[in-house]
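S.K.: quick one, structure for this:
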Amino acid sequence: MATSTVAKHYTRILALWPKDALRPNLPFTRTIERRALPYGVTPVSPPAEPTKSSSKTAIVEAVAPLKATPQEESAQINALYSLLENRYAKKYPISPDVLKPASNPEHYDRLMEEIERAPGKSWWSAKLDEWKMKIRWR
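M.R.: Below is the predicted model of the structure:
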């Protein structure tokens, strides 16, 4: 695989990668962009704004990315494509019983509802929900 082909694959992966609604400030695409920099891929997401807890991030960004050979990079590209295509979920499907445990059949449905509501919540509503979970209503 040539260097230009590697760059094209990384560009396509970055375009197809889903947005992270729960952590928009820490998307996985930044990791992919960091890996693709030596191949001439320009970053899609804006750089992270520095915060108090970003000292670890600053250390990671200070380290220059290593450029692997195009053959070694093809394994990384294949892994990213397999995640995009849900190959493992299709190859190893889980039983519906796993998502509906006898002890709490609605657990995962409620969890998915909460995850869908989370991006639109304010700090105050998130705290109220946290407190509600600590009180036993029954």
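
S.K.: could you use CA atoms for every contact and neighbour count after this?
M.R.: Fine.

S.K.: quick check, central residue of this structure?
M.R.: residue 28 (4.3 Å; CA atoms, centre = their mean).

S.K.: let's compare: structure for the following, please.
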Amino acid sequence: MATKLGQQLRRLATEWPSDPLRPTLQLKTLLASLADHPRLTQSAVQAVRALQQNAFAKRLSVPEKILKPASMPQHYARLAEGYEKSLKGIGRPWWKIFFGVW
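M.R.: The predicted model follows:
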């Protein structure tokens, strides 16, 4: 049973997307190494599968009040924009960082 679970976890690890911002630290490497763990359980494999399929975000909706807090309504949109730009190698100029301009 443990080898069957290990095979399932290894397959999930190979399908896991790579993190372009941290090429030396990948979750898929951790999952592949956990596939050989002697105490690997079915619930652990199911949890990885649920994370990969984004099951929790589909089941639980996040309220708009959390996504756009009153103190900084554009915070998460700016965070996502910064992530996308960093993947393209686009950085913010020093003066925007210094003055807090987005």
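
S.K.: now the TM-score, please.
M.R.: Once superposed, the chains reach a TM-score of 0.78 (TM-score structural alignment, normalised by the length of the second structure), with 101 aligned residues with a CA RMSD of 2.3 Å.

S.K.: if we can go back for a sec, what's the counterpart of the residue nearest to the centre of the first structure in the second structure?
M.R.: Applying TM-score structural alignment, one finds that residue 28 of the first structure aligns to residue 27 in the second structure.

S.K.: so how far is residue 11 of the second structure from that match?
M.R.: Residue 27 of the second structure sits 13 Å away from residue 11 of the second structure, going by CA to CA, to the nearest Å.

S.K.: give me the buried positions along the strand or helix carrying residue 50 of the second structure.
M.R.: Element membership for residue 50 of the second structure (DSSP states H and E) is helix 42-52. Neighbour counts over helix 42-52 of the second structure (16 or more other CA atoms under 10 Å) mark 45, 48, 49 as buried.

S.K.: average distance between the next helix or strand after it and the first structure?
M.R.: Per DSSP H and E, the first helix or strand lying C-terminal to helix 42-52 of the second structure is helix 55-59. Average distance, helix 55-59 of the second structure versus aligned residues of the first structure after superposition (mean CA distance after the TM-score superposition for the first structure): 2.0 Å.

S.K.: where in the first structure does helix 55-59 of the second structure fall?
M.R.: With TM-score structural alignment as the criterion, helix 55-59 of the second structure aligns to 87-91.

S.K.: next: stretch 77-87 of the second structure.
M.R.: Against the first structure, stretch 77-87 of the second structure falls on residues 109-119 (TM-score structural alignment).

S.K.: all helices for the first structure, in order.
M.R.: When secondary structure is read from DSSP state H, the first structure shows helices at 3-16, 29-36, 55-62, 70-84, 87-91, 96-99, 107-117, 123-134.

S.K.: dump the ones you listed into CSV; add distance to residue 23 of the first structure as well.
M.R.: Output for the helices of the first structure, formatted as CSV (distance: least, CA to CA, whole Å):
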stretch, distance to residue 23 of the first structure
helix 3-16, 17
helix 29-36, 12
helix 55-62, 15
helix 70-84, 18
helix 87-91, 23
helix 96-99, 24
helix 107-117, 11
helix 123-134, 14
